[in-house]
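A.B. asks: Output the structure for:
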Amino acid sequence: MIYLDYQATTALAPEAFEAMVPWLRDDFANPHSAHAGGRRAKAAVEVARAQVAALLPPGGRVVFTSGATEALNWAIKGTCGGIVTLASEHAAVLDTVEAVRCGGREALVLPVNRDGRVEPDHVAASGTGLVAAMLVNNEIGTIQPIAALAARAKAAGAVMLCDAVQGFGRVPLPHGCDLIAISAHKIHGPKGVGALWIRDGIVLTPLLHGGGQEEGGRSGTLSPALCVGFGVAALLAQDRYAPDAAHADRLFDASLDRFAARGWMLNGSAEHRYKGNLNVRRDGLDVARLMSQLRDIAFSAGSACASGSGRPSHVLRAIGLTDTQARTSIRIGFGRYTKEADLIDATDRIIAAADAQRVAA
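C.D. replies: A predicted model of the protein is given here:
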């Protein structure tokens, strides 16, 4: 299997796996218990918290969650006032915004341009309590002008929420945000753990009520193993930042050149993007047939979170593609453990299979 679906999830780093094993097998104590075993587990959680925090801005605290979906729900539901967000956001944001809008909060969903970027000056200057925007789009890789959006939010007296799930550990995190949602399994950590970074002075209404185990109002027993795996993955992302970025750039250029030579078109910004994400389309392509023919290549027709819905991608429609164009697009994601030879082989096979469809038609 050639795995090219890094936006959906990444392989668990061997170093993270090894670090997790003792906390799964031997040191199983509750990190919120006062006895010696609990204190050891608590200490491991705090080391992990510091490792994750090292990739985030100063002046805030990392609160562990079950994942980015919980973190985003908490950030949105835990604030008040009107909401401004983007049409290309993840469903975890758009669906949550719609839920609170039905509950009485005002919400404005801003359009994006053909590159998938928003104009910061379109952020409303009054009645806004929260501005929510994704740093790196999970479907097309476009990078939003988060720093400019944060400045507009601050000028309006609003809180700035950044969904940094696809950008954390991969691209620089801009300062100026008040809330940042992240996830472990996008940076070679385990599934089932994420975090919400909360700027000092920001107070959120709790999403989960109970023991209040996490400072900041998050209740629930933490898994030391998951937190430790997240911490080690964050440490690796920090140490490997430059080589990982350079590797993704090389892979992107090599694959895109091949697609472009055969008439495929890039979706999203060519300039403002994370290059571990390659979303391309070709008129007349039957994506379902393509994926069926290439079962040993793991790539995507869109977000894994929306797979099986049968609907064309809301992100691709937001950048102006027709339903037909959106349905003829594929997403290829790669990174640290992708071998260039494998990516080139997969690219050539995808192109050949697509060419065969055209001949057959």
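A.B. asks: going forward, measure contacts and count neighbours with C-alpha atoms only.
C.D. replies: OK.
A.B. asks: and Asn73, what element?
C.D. replies: For Asn73, the element it lies in under DSSP states H and E is helix 68-77.
A.B. asks: Now do that helix: which elements does it pack against?
C.D. replies: Applying 3 or more C-alpha pairs under 8 Å, 6 or more residues apart in numbering; DSSP states H and E, one finds that helix 68-77 contacts helix 91-102, strand 179-183, strand 194-199.
A.B. asks: need the ones you listed in TSV with mean neighbour count, can you?
C.D. replies: Below are these laid out as TSV (neighbours: other C-alpha atoms under 10 Å):
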stretch	mean neighbour count
helix 91-102	16
strand 179-183	29
strand 194-199	26
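A.B. asks: Nearest to Phe259 among the ones you listed would be which one?
C.D. replies: Of all the helices and strands packed on helix 68-77, helix 91-102 sits nearest to Phe259, with 28.9 Å by C-alpha to C-alpha.
A.B. asks: Give the other helices and strands that the next helix or strand after the closest one contacts.
C.D. replies: Following helix 91-102 in sequence order, the next helix or strand is strand 107-110 (DSSP H and E). For strand 107-110, the packing partners by 3+ C-alpha pairs under 8 Å, 6+ apart come out as strand 82-86, helix 91-102.
A.B. asks: closest one to Val52 among the ones you listed?
C.D. replies: Closest to Val52 of the helices and strands packed on strand 107-110, according to C-alpha to C-alpha: helix 91-102, at 21.9 Å.
A.B. asks: That closest one versus helix 68-77: what angle between them?
C.D. replies: Angle between the axes of helix 91-102 and helix 68-77 is 30 degrees (criterion: axes from the mean of the first three to the mean of the last three C-alpha atoms, to 10 degrees).
A.B. asks: Give me the angle between the helix holding Asn73 and strand 82-86.
C.D. replies: With the same axes, to 10 degrees defining the directions, helix 68-77 sits at 140 degrees from strand 82-86.
A.B. asks: Name the residues of helix 68-77 that are buried.
C.D. replies: For helix 68-77, a neighbour-count test (16 or more other C-alpha atoms under 10 Å) marks Ala68, Thr69, Glu70, Ala71, Leu72, Asn73, Trp74, Ala75, Ile76, Lys77 as buried.
A.B. asks: Strands along this protein, start to end?
C.D. replies: Ranges of strands within the chain are 2-3, 60-65, 82-86, 107-110, 128-134, 159-163, 179-183, 194-199, 265-266, 277-281, 297-298, 329-333, based on DSSP state E.
A.B. asks: do you know which of these lies nearest Gly37?
C.D. replies: The minimum distance between Gly37 and the strands of the chain falls on strand 60-65, with 20.2 Å, by C-alpha to C-alpha.
A.B. asks: one more to line up against the first:
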Amino acid sequence: MAFHAAGDGETDDSKAFEETWNSACSDSGGGATVYVPAGRTFLLGEIRLQGPCKSPITVQVDGDIVAPNSLWKQKPSSLLTFYRVDNLTVDGGGQIDGRGAPWWHCYNQKKCRYRPQLVSFSFCNDLRVTNIRLKDSADKHMSLYECSQVQVHNVSIMAPGDSPNTDGITMGASNHVRISSCNIHSGDDCVSILTGTTDVNVTDVTCGPGHGISVGSLGAAHEKPVLVERITVSNCRFFNTTTGVRIKSWQGGRGIANGLLFRDLNMTEVRYPIDINQFYCPQRNCPEREGGVAITDAKFINIQGTSSRQEAIKIRCSKSVPCHGIFLDNVDLSWANHTAPTKACIENAQGSVAGTVKPQVRFRGP
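C.D. replies: Predicted coordinates for the structure are as follows:
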């Protein structure tokens, strides 16, 4: 407000935000705070908050932020972008609302090529995002690109289950990421982990509606060799999602996804609770290609609950690059509202089982 923001939800406050950021970022007193006060609503357009800053910086979002209630950008963008800002904390009980409904309609009509994301972090190290609420992004809600040492805790993300591509948290080329105690309802992946990402821990996340927690998609045409490794998803709950935990890659890709642990998970009427798919093709018209991203050392341990279809486990790997080191232990998945047992589909995968595994899984070998 000191930089002449209106805070009435109708006046564009972008300039005030940028001026406040520039002042805080240039403060060398040991730490500055950009304060978004409670009880007010701030209308923003496309904002890019850039570093490096002279000291650690906090954005305290206690009030609400809204995007324009229109189709306001026709090129790739984000409502809020933090670029090359180290030692950044974004905190507060306020809400950032992307007002995405006009965009979803435009996309479904095949009239919008680009849609803005809500909050993007690029090249940000030592990042903390806590307690904020994100709602109705036109596209992805939160993205992390080339970020290191990230903590996302107690963040709420809400969008309708039929809103297109509204991923909750997506990350690429990032490392040492911790996501905990988040509640994510979206029209796509609750969390998606893309190429170049290592050492991720996702725990105590409630997901649904949405498409589950995904590694990938990986290895799209013409991509460089991909690498995703040391990913742990634990103590999460899934409600009425299309998949629970999945690994998805395109035919013809290159690279490796290795060291993936999914444990202590609860599924409630999830279409495919466990899903590995080396034939990912959302348009369903992809040509057959040799090769693929190698999937190795993927463990599924202590996974309980129900599937909404009889085929509760799908592990479909390619003949040219079979999956290796798949391990299941103490898996108990029943078919919701049916007495018939669940089934598993296993193609070109080598692995082993321990304890009780329902549905029954047969691998070709270890």
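A.B. asks: Fetch the TM-score of the aligned pair.
C.D. replies: After superposition, the two chains reach a TM-score (TM-score structural alignment, normalised by the length of the first structure) of 0.22; 141 aligned residues with a C-alpha RMSD of 7.4 Å.
A.B. asks: need the helices and strands packed on strand 107-110 of the first structure in a markdown table with distance to Glu18 of the first structure, can you?
C.D. replies: Listed next are those as a markdown table, based on distance: least, C-alpha to C-alpha, whole Å:
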| stretch | distance to Glu18 of the first structure |
| --- | --- |
| strand 82-86 | 39 |
| helix 91-102 | 31 |
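A.B. asks: which residues in the first structure form helices?
C.D. replies: Under the criterion DSSP state H, the first structure contains helices at 14-25, 36-53, 68-77, 91-102, 146-155, 224-239, 241-261, 287-293, 314-318, 323-327, 340-360.
A.B. asks: Name the stretch among those helices that sits most buried.
C.D. replies: Ranked by mean neighbour count, the helices of the first structure are led by helix 224-239 with a mean of 25 (mean count of other C-alpha atoms under 10 Å).
A.B. asks: Now do the same for the nearest residue to Ile47 of the second structure once chain neighbours are set aside: helix, strand or coil?
C.D. replies: The shortest distance from Ile47 of the second structure to any non-neighbouring residue, by C-alpha to C-alpha, 6 or more residues apart in numbering, is to Leu80 (5.0 Å). Look at Leu80 of the second structure: counting by DSSP: H, G, I helix; E, B strand; the rest coil, its state is strand.
A.B. asks: burial of Leu80 of the second structure, as a residue count?
C.D. replies: Neighbour count of Leu80 of the second structure, defined by other C-alpha atoms under 10 Å: 21.
A.B. asks: wait, it sits on Leu118?
C.D. replies: Yes: between Leu80 of the second structure and Leu118 a contact is recorded at 6.3 Å, counting by C-alpha atoms under 8 Å.
A.B. asks: so where do the strands sit in the stretch 151-300 of the second structure?
C.D. replies: Here the stretch 151-300 of the second structure has its strands, by DSSP state E, counting those that start in this stretch, at 156-158, 169-172, 175-180, 183-185, 191-193, 198-203, 206-207, 213-218, 226-239, 243-249, 255-270, 272-277, 294-307.
A.B. asks: Could you do the stretch 1-150 of the second structure as well?
C.D. replies: Assigned by DSSP E, counting those that start in this stretch, the stretch 1-150 of the second structure shows strands spanning 8-12, 32-36, 41-43, 47-50, 57-61, 64-66, 78-83, 88-91, 95-97, 117-122, 125-130, 133-135, 142-145, 148-153.
A.B. asks: will you turn those strands into CSV that also has distance to Cys25 of the second structure?
C.D. replies: Below are these laid out as CSV (distance: least, C-alpha to C-alpha, whole Å):
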stretch, distance to Cys25 of the second structure
strand 8-12, 22
strand 32-36, 7
strand 41-43, 20
strand 47-50, 8
strand 57-61, 7
strand 64-66, 20
strand 78-83, 12
strand 88-91, 10
strand 95-97, 22
strand 117-122, 16
strand 125-130, 15
strand 133-135, 24
strand 142-145, 21
strand 148-153, 20
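A.B. asks: Nearest to Leu218 of the second structure, out of those?
C.D. replies: strand 142-145 (15.4 Å).
A.B. asks: Identify each buried residue in the closest one, please.
C.D. replies: Met142, Ser143, Leu144, Tyr145.
A.B. asks: I'd say the first one and Arg133 touch.
C.D. replies: When you say that, I think you mean Met142 of the second structure. No: applying C-alpha under 8 Å, one finds Met142 of the second structure not in contact with Arg133, separated by 10.9 Å.
A.B. asks: can you pull the contacts of the residue nearest to Ile47 of the second structure?
C.D. replies: Counting by C-alpha atoms under 8 Å, 6 or more residues apart in numbering, Leu80 of the second structure touches Glu46, Ile47, Arg48, Leu49, Leu118, Val119, Ser120.
A.B. asks: Could you identify the pair within those that is furthest apart?
C.D. replies: Farthest pair in the contacts of Leu80 of the second structure (C-alpha to C-alpha) is Leu49 and Leu118. Separation: 13.5 Å.
A.B. asks: Neighbour count: the two, which is higher?
C.D. replies: Shown here are Leu49 of the second structure and Leu118; by other C-alpha under 10 Å, Leu118 has more neighbours (29 against 18).
A.B. asks: returning to that earlier point: the helices and strands packed on strand 107-110 of the first structure: which one's closest to Ala237 of the first structure?
C.D. replies: With C-alpha to C-alpha, the closest approach to Ala237 of the first structure among those belongs to helix 91-102: 24.4 Å.
A.B. asks: ok, how many other residues are close to Glu19 of the second structure?
C.D. replies: Around Glu19 of the second structure there are 14 residues (other C-alpha under 10 Å).
A.B. asks: Could you check how far it is from Leu43 of the second structure?
C.D. replies: 15 Å (C-alpha to C-alpha, to the nearest Å).
A.B. asks: try Glu269 of the second structure
C.D. replies: Separation of Glu269 of the second structure from Leu43 of the second structure (C-alpha to C-alpha): 39 Å.
A.B. asks: got it, and Leu49 of the second structure?
C.D. replies: Leu49 of the second structure is 16 Å from Leu43 of the second structure, by C-alpha to C-alpha.
A.B. asks: Val66 of the second structure too?
C.D. replies: Per C-alpha to C-alpha, Val66 of the second structure is found 5 Å from Leu43 of the second structure.
A.B. asks: Phe121 of the second structure too?
C.D. replies: For Phe121 of the second structure, the distance to Leu43 of the second structure - C-alpha to C-alpha - is 20 Å.
A.B. asks: Check Ser148 of the second structure too.
C.D. replies: Distance from Ser148 of the second structure to Leu43 of the second structure, counting by C-alpha to C-alpha: 30 Å.
A.B. asks: Ile256 of the second structure too?
C.D. replies: Taken as C-alpha to C-alpha, the span from Ile256 of the second structure to Leu43 of the second structure is 43 Å.
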